[in-house]
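Peer 1: Quick one: sequence and predicted model below, then my questions.
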Amino acid sequence: MFLKSIELQRDRIPSFDRYPFTIPSIQQLDRLELRSSVTFFVGENGSGKSTLLEGIADKCEFPAAGGGRNNTYDVHASESALGDYLRLSWMPKVTNGFFLRAESFYHFASHLDQIADDDCMPDIYEAYGGRSLHEQSHGESFLSLFANRFGQKGLYLLDEPEAALSPQRQLAFLRIMHDLVKKKEAQFIIATHSPILMGFPDASIVSFDDESLKEVDYDETDHVQITRYFMQHREDFLRRILEE
């Protein structure tokens, strides 16, 4: 692990009546201790998990639209209003890493193509599977990024990576994570809805529901409970929600 804790500098916030401090989980945030090399942020849409992840990325100087510190490009993306009020505690501090925003990954892939064309640097693709990410399927491009770009003692912030991954490819990603964590070369913080990803061994799961942050067990998450119930009682479940 490299990043040890995330602290909200509450005394510097001018007003808790402005976004993003109106989000209950952010409003209640004091200090979040990270105790695992893999931490999952889980909760309903709008619960604040992506907002906090974006704030961490901003504090790490990763581009708002996604990428590493050496990726500079202009594209419309929500700038974090939270990063200026966060304090990150490191041991040791690392500057390498990557911020993945599934919704703006297309723009990152285009950024790489522009570097390859304008700066005559076709070898830039070597860190992404050897060819343009646009020449790969969405799922293939994500796995190429994970398998080739991640490593070198870095912090990897991923916002809903399962958006482009089939269940089988989610399992492949778990193996990539396992290999990197085992070599002590990576720390992951992942905002997700995927019960498959959340199942990573010894990961910490932080719930953003119930208006505060708290660590929960895998089987306590709504994502796991609802998915399990649906799989075990599919016909009854569908009958009740579709006929009422």
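Peer 2: Good, I have the coordinates.

Peer 1: make it CA atoms for all contacts and neighbour counts henceforth
Peer 2: Noted.

Peer 1: Can you list the residue ranges for helices in this structure?
Peer 2: Secondary structure of the chain (DSSP state H): helices located at 24-27, 49-59, 105-118, 138-149, 167-182, 195-198, 222-232, 234-243.

Peer 1: Quick check: the residue most central in space within the chain vs residue 99, distance?
Peer 2: Nearest residue to the geometric centre of the chain (CA atoms, centre = their mean): residue 158, 2.1 Å. Residue 158 sits 6 Å away from residue 99, going by CA to CA, to the nearest Å.

Peer 1: And here is the other one:
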Amino acid sequence: MFLKRITLQHDKIPSMNNYPFSIPAIQNLKQLDLKKNVTFFVGENGSGKSTLLEAIADKCEFHTAGGGRNNLYEVHASESALGEFIRLSWLPKVTNGFFLRAESFYHFASHIDSVDTQGFKDYGGRSLHKQSHGESFLSLFLNRFKGRAIYLLDEPEAALSPQRQLAFLKILHDLVSNNECQFIIATHSLILLGYPYASILSFDDGKIREVDYEMTDHYQITKYYLQNREKLLKELLEE
């Protein structure tokens, strides 16, 4: 592990009433300790998990629309409002890494097309735009992710089928098994959350807290749905 702690500097925030500081989980954040090489952020839409992940990326000097330190391109509204108010505690500090943002991955792929001079060697030998969405994600994971680094992923499952989510878990496990990589992943994927060597942090209920896999809403709702599909759909659709 490299990043050990995230601290919100409340004394520097001009007002907690403005977004994103008004998000309950962010508002109540003081200090967050990271305990494992893989940490999942989970929670409802708007709970603050992607907002905090983006702020970490900003503090790492990664492009907040997606990329690493050396990826410089312009995307509207890619700045982080939270980044300047958090402090990251490292041991040791690393500068290598990558921020994957599924919603703006197209812009990152276009940037790579415009600057690549090495035959896309970090992306499987082909332009990311000439691969399917899922293929381009896996090409990134397989070829760009390596060495001592921290990787911040915002909903990587967005482009991955269930089978490819399992393939990603194998890639992730291989990368962290030598203790040279750290991952922080915001996700809704029940498959990814099942990775057994991770810490799961829930942003629901107005605070950030560690939860077990079986206690996540993702697990509880999916389990109930699978066990009671006909009954649940009848109640839902015939109201």
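Peer 2: Structure's in. What do you need? Source: prediction; values computed, not measured.

Peer 1: Could you get me the TM-score between them?
Peer 2: Put the two chains on top of each other and the TM-score (TM-score structural alignment, normalised by the length of structure 2) is 0.98; 239 aligned residues with a CA RMSD of 0.8 Å.

Peer 1: Would you mind measuring from residue 230 of structure 2 to residue 224 of structure 2?
Peer 2: 11 Å.

Peer 1: scratch that, residue 87 of structure 2
Peer 2: Counting by CA to CA, the gap from residue 87 of structure 2 to residue 224 of structure 2 is 40 Å.

Peer 1: Comparing these two, which residue is more hemmed in?
Peer 2: Shown here are residue 87 of structure 2 and residue 224; by other CA atoms under 10 Å, residue 87 has more neighbours (16 against 11).

Peer 1: now for that one: what does it line up with in structure 1?
Peer 2: Residue mapping for residue 87 of structure 2 onto structure 1 gives residue 87, with TM-score structural alignment as the criterion.

Peer 1: Just name the most buried of the helices of structure 1.
Peer 2: The highest average neighbour count among those, using mean count of other CA atoms under 10 Å, belongs to helix 49-59 at a mean of 23.

Peer 1: returning to that earlier point: cross-check the contact I'm expecting between the residue nearest to the centre of structure 1 and residue 197.
Peer 2: No: the criterion here is CA atoms under 8 Å, and residue 158 of structure 1 misses it with residue 197 at 11.7 Å.

Peer 1: Not counting its neighbours along the chain, what's nearest the match of residue 87 of structure 2?
Peer 2: In this structure, residue 87 of structure 1 finds its nearest non-sequential neighbour in residue 7, 5.0 Å apart by CA to CA, 6 or more residues apart in numbering.

Peer 1: and that neighbour, how far is that from residue 82 of structure 1?
Peer 2: 11 Å.

Peer 1: okay, the two: which has more neighbours?
Peer 2: The residue with more neighbours, out of residue 7 of structure 1 and residue 82, is residue 82; 21 against 15, by other CA under 10 Å.

Peer 1: distance of the more buried one from residue 201 of structure 1?
Peer 2: From residue 82 of structure 1 to residue 201 of structure 1 the distance is 30 Å (CA to CA).

Peer 1: what do you get for residue 102 of structure 1?
Peer 2: Taking CA to CA, one finds residue 102 of structure 1 at 24 Å from residue 201 of structure 1.

Peer 1: go on, residue 57 of structure 1?
Peer 2: For residue 57 of structure 1 relative to residue 201 of structure 1 (CA to CA), the value is 25 Å.

Peer 1: that older thread, got TSV for the helices of structure 1, with distance to residue 65 of structure 1 too?
Peer 2: Conversion of the helices of structure 1 to TSV gives the following (distance: least, CA to CA, whole Å):
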stretch	distance to residue 65 of structure 1
helix 24-27	21
helix 49-59	10
helix 105-118	7
helix 138-149	15
helix 167-182	22
helix 195-198	23
helix 222-232	27
helix 234-243	37
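
Peer 1: which one of the ones you listed lies closest to residue 189 of structure 1?
Peer 2: Closest of those to residue 189 of structure 1 is helix 49-59, at 7.8 Å (criterion: CA to CA).

Peer 1: So residue 86 of structure 2 is in contact with residue 12, correct?
Peer 2: No: with contact defined as CA under 8 Å, residue 86 of structure 2 does not reach residue 12; the gap is 9.5 Å.

Peer 1: Which one of the two is surrounded by more residues?
Peer 2: residue 86 (21 against 10).

Peer 1: ok, for that one, nearest residue in space, not its chain neighbours?
Peer 2: In space, residue 86 of structure 2 is closest to residue 8, 4.5 Å off (CA to CA, 6+ apart).

Peer 1: what's the burial count for residue 47 of structure 1?
Peer 2: Residues near residue 47 of structure 1, counting by other CA under 10 Å: 20.

Peer 1: gap between it and residue 26 of structure 1?
Peer 2: In this view, residue 47 of structure 1 and residue 26 of structure 1 are 9 Å apart by CA to CA.

Peer 1: which ones are touching the aligned partner of residue 140 of structure 2 in structure 1?
Peer 2: Residue pairing (TM-score structural alignment): residue 140 of structure 2 is matched to residue 145 of structure 1. By CA atoms under 8 Å, 6 or more residues apart in numbering, the residues touching residue 145 of structure 1 are 127-129.

Peer 1: Give me the buried entries from those.
Peer 2: 128-129 (16 or more other CA atoms under 10 Å).

Peer 1: I'd like the contacts of residue 145 of structure 1 as CSV, with distance to residue 137 of structure 1 appended.
Peer 2: Shown next, in CSV, are the contacts of residue 145 of structure 1 (distance: CA to CA, whole Å):
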residue, distance to residue 137 of structure 1
127, 17
128, 13
129, 12
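
Peer 1: Now residue 197 of structure 2: closest residue in space that isn't a chain neighbour?
Peer 2: residue 38 (7.1 Å).

Peer 1: measure that neighbour to residue 198 of structure 2 for me?
Peer 2: With CA to CA as the criterion, residue 38 of structure 2 and residue 198 of structure 2 are 5 Å apart.

Peer 1: next one: residue 22 of structure 2
Peer 2: 28 Å.

Peer 1: Neighbour count: the two, which is higher?
Peer 2: With neighbours defined as other CA under 10 Å, residue 22 of structure 2 and residue 198 compare such that residue 198 has more, 19 against 14.

Peer 1: so what corresponds to that one in structure 1?
Peer 2: Aligned partner of residue 198 of structure 2 by TM-score structural alignment: residue 203.
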